[in-house]
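Asks: build me a structure from this.
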Amino acid sequence: MSFSLLLIQCLNGLQYGVLLFLIAAGLTLVFGVMGFINLAHGVQYMVGAYLAFAFFGLTGNFFLALVLSLIVALIFGLLLEVLVFRHLYDRDHLDQVLATFGIILFLNEAAKVIFGPLTLTIPPPEFLSGSVQLTENLRYPVYRFATIAAGLAVAIALWAIVTRTRVGMLIRAGASNPTMVSALGVNIQRLFMVVFGFGAMLAGFAGVIAAPIFSIEPGMGDNILIVAFVVIIIGGIGSIRGAFIAALLVGLIDTMGRSLATSTLSLVLDGSMANQIGPALASMLIYILMAAILIVRPEGLFPTKGAA
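Replies: The predicted structure follows:
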């Protein structure tokens, strides 16, 4: 593999990892604090992308569309919590899985009805539409750099909130022992609403910044939800630090593995067979990594023990 290809794969892996973190951060808090299995979290990523498309069409301004999408994604998450999810907290996990899977089916079909089944795209902001010369033969899009920077900024802000504020203290305590937090007089229902709404907004933000890069289509959040679950299992359920490190690790392994697996197999197999087997083998790497980590550390890399 050439240096240019290695560099671009690293950057793509970092960008993918940042998007995974934005989705996994909300998911790990919901799962860790509330013990709630929300399969519909990936749909909120899709909702964010479609909101960006709709508001961009109305305003013609990407950043205005971003702000409006975040507000609506937050409201949408809170409405789901009030109307559906809070009635499932005391139910078993099978009921939660079935209910949230039903929401996935409903919202995917609603997206087809409202926006059509075809893939949609939106352009990046004009001043971020160029590219940067990294090497003599390599240029990399400015917008992808911007998504990496935005994701890292959100990660730092989220870390500060979770570790330096009262709300963050309650979230960390809830992730470790929600029963004790409730017994101490904390309004656990309100805490659940905050966590759920914030998680939905983070997933929506990931969808918005991914919209100019990936295709916007019904079901776009289903596959990334599976990878997000892998991230929180590797990092440790309820751990923001674990979600961040695991997301970057999974993003780099998944992205670079697709190139390395094919190029490595081409040394012993013919080109066509290597191209067929390589991507399939690469897609297994993150699950192999998850299994290996669970054997050594069943609670994940950074299990919650009073700190996220």
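
Asks: going forward, measure contacts and count neighbours with C-alpha atoms only.
Replies: Will do.

Asks: for the protein, which helix is longest?
Replies: helix 3-34 (DSSP state H).

Asks: can you name every helix or strand that it contacts?
Replies: helix 41-59, helix 142-164, helix 166-176, helix 188-210, helix 220-235, helix 240-265 (3 or more C-alpha pairs under 8 Å, 6 or more residues apart in numbering; DSSP states H and E).

Asks: quick check: which of the ones you listed is nearest to L79?
Replies: helix 188-210 (8.7 Å; C-alpha to C-alpha).

Asks: helix, strand, or coil at I237?
Replies: Under DSSP: H, G, I helix; E, B strand; the rest coil, I237 falls in the coil class.

Asks: contacting residues around it?
Replies: Residues in contact with I237 (C-alpha atoms under 8 Å, 6 or more residues apart in numbering) are T28, L29, F31, G32, E299, G300, P303, T304.

Asks: still on that earlier bit, quick one: closest of the helices and strands packed on helix 3-34 to L78.
Replies: Nearest of the helices and strands packed on helix 3-34 (C-alpha to C-alpha): helix 188-210, 5.0 Å.

Asks: one step back: compare the contacts of I237 and tell me which is most surrounded.
Replies: Neighbour counts for those (other C-alpha atoms under 10 Å) peak at T28, which has 30 neighbours.

Asks: for H93, see how far away that residue is.
Replies: Per C-alpha to C-alpha, to the nearest Å, T28 is found 16 Å from H93.

Asks: before we compare anything, build this one as well:
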Amino acid sequence: MDLATFLIQCLNALQYGLLLFLVASGLTLIFGIMGVINLAHGSFYMIGAYMAYALAPIVGSTFGGGFFATLAAGLVLSVLLGYVLEWAFFSYLYQREHLQQVLMTYGLILVFEELRSLLVGDDVHGVQPPPLLAGSVPLGELMSYPVYRLFVSVMCLVLALGMYLVLGRTRLGMMIRAGATNREMVQSLGIDIQFLYRVVFAAGVAIAVLAGMLAAPVSSVYPGMGNSVLIVCFVVVVIGGIGSIRGALLAALLIGIVDTFGKVFLPQAAGVLVYVLMALILLWKPQGLFKAA
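Replies: This next block holds a predicted model:
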């Protein structure tokens, strides 16, 4: 492997890991902080990808906007979707058994898949990156790397920093962490924990939707695309430590490296290497790399 190929694989690992972190961080908020096993989280990723495909012509013809206006419209709709879902379904699950959480969120997967089939169909669709980011950066004489993939990595890093600062350095983050530790005590202090949980859930949904919208020009849009990413997201949450944002970031980057270079050097065993990594880390640190933060 020459230097240019190695650099491209490193960039691929970084971009995949950061995008995986973006999806898993929303699951970390919902699962780690609110205690709800949300199997439908991968469906939010799928919804984001289909939003990028379906909203682009609507936003473009109505408001004259492009890809970035589509991202903004998708984020607004995803926040509303998350708020309504928490109010209608998830608010009844906090004190229920995990089996009931699994059954209800699995039911939501079936509902979202059927709605997707009815509204958009079952074909595979492509989403074009914005013209501003459609070029590539040369790496050596024969190879280049798409600018859009670099943009996705930068966006993920900015959002990771933003989530870390909000949860660790703001009053809102303090209330969220306190509510995750002792819900009754926070309520007794006069904080509306129900509204706080709806904000957290809406944020988790919006992050997953944004990840799907950013990933659409890279991976295309196809039925069931959220199911495969859901499993890897749970692996990220378990490796990083349930409820830890920095743990999810480190775990996602490790998985990105193992998966990308595993496909290069050990293609026949690439699908297993991620789970081997999880087993080794849990043998070393059963609670994950970091505690909840």
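
Asks: what comes up buried for the longest helix of structure 1?
Replies: Using 16 or more other C-alpha atoms under 10 Å as the test for burial, helix 3-34 of structure 1 gives 7-34.

Asks: same deal with stretch 58-66 of structure 2?
Replies: The neighbour-count check on stretch 58-66 of structure 2 (16+ other C-alpha under 10 Å) flags V59, G66 as buried.

Asks: want to try TSV for the helices and strands packed on helix 3-34 of structure 1, with distance to L80 of structure 1 as columns?
Replies: Formatted as TSV, the helices and strands packed on helix 3-34 of structure 1 follow (distance: least, C-alpha to C-alpha, whole Å):
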stretch	distance to L80 of structure 1
helix 41-59	10
helix 142-164	23
helix 166-176	20
helix 188-210	9
helix 220-235	17
helix 240-265	23
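
Asks: I122 of structure 1 is nearest to which of those helices?
Replies: helix 41-59 (6.3 Å).

Asks: quick one, the closest one and helix 220-235 angle?
Replies: Calculated by axes from the mean of the first three to the mean of the last three C-alpha atoms, to 10 degrees, helix 41-59 of structure 1 forms an angle of 130 degrees with helix 220-235.

Asks: list the buried residues for helix 41-59 of structure 1?
Replies: Under 16+ other C-alpha under 10 Å, the buried positions of helix 41-59 of structure 1 are 41-56.

Asks: could you do stretch 292-308 of structure 1 as well?
Replies: Here stretch 292-308 of structure 1 shows I293, L294, E299, G300, L301, F302, P303, T304, A307, A308 as buried, counting by 16+ other C-alpha under 10 Å.

Asks: check stretch 208-222 of structure 2 too.
Replies: Quick answer for stretch 208-222 of structure 2 (16+ other C-alpha under 10 Å): 208-218, 220-222.

Asks: what is the nearest of those residues to G241 of structure 2?
Replies: Of all these, G241 of structure 2 sits closest to A208, with 18.8 Å by C-alpha to C-alpha.

Asks: the closest one against V23, yeah?
Replies: Yes: at 4.7 Å, A208 of structure 2 counts as touching V23 under the criterion of C-alpha atoms under 8 Å.

Asks: identify the contacts common to the two.
Replies: Y45.

Asks: whereabouts in structure 2 does stretch 202-220 of structure 1 align?
Replies: Counting by TM-score structural alignment, stretch 202-220 of structure 1 falls onto residues 207-225 of structure 2.

Asks: how distant is the matching stretch from the center of its chain?
Replies: 10 Å (C-alpha atoms, centre = their mean, to the nearest Å).

Asks: can you put the contacts of I237 of structure 1 in JSON lines and add distance to L285 of structure 1?
Replies: Compiled in JSON lines, these are given as follows (distance: C-alpha to C-alpha, whole Å):
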{"residue": "T28", "distance to L285 of structure 1": "22"}
{"residue": "L29", "distance to L285 of structure 1": "25"}
{"residue": "F31", "distance to L285 of structure 1": "24"}
{"residue": "G32", "distance to L285 of structure 1": "25"}
{"residue": "E299", "distance to L285 of structure 1": "20"}
{"residue": "G300", "distance to L285 of structure 1": "17"}
{"residue": "P303", "distance to L285 of structure 1": "22"}
{"residue": "T304", "distance to L285 of structure 1": "25"}
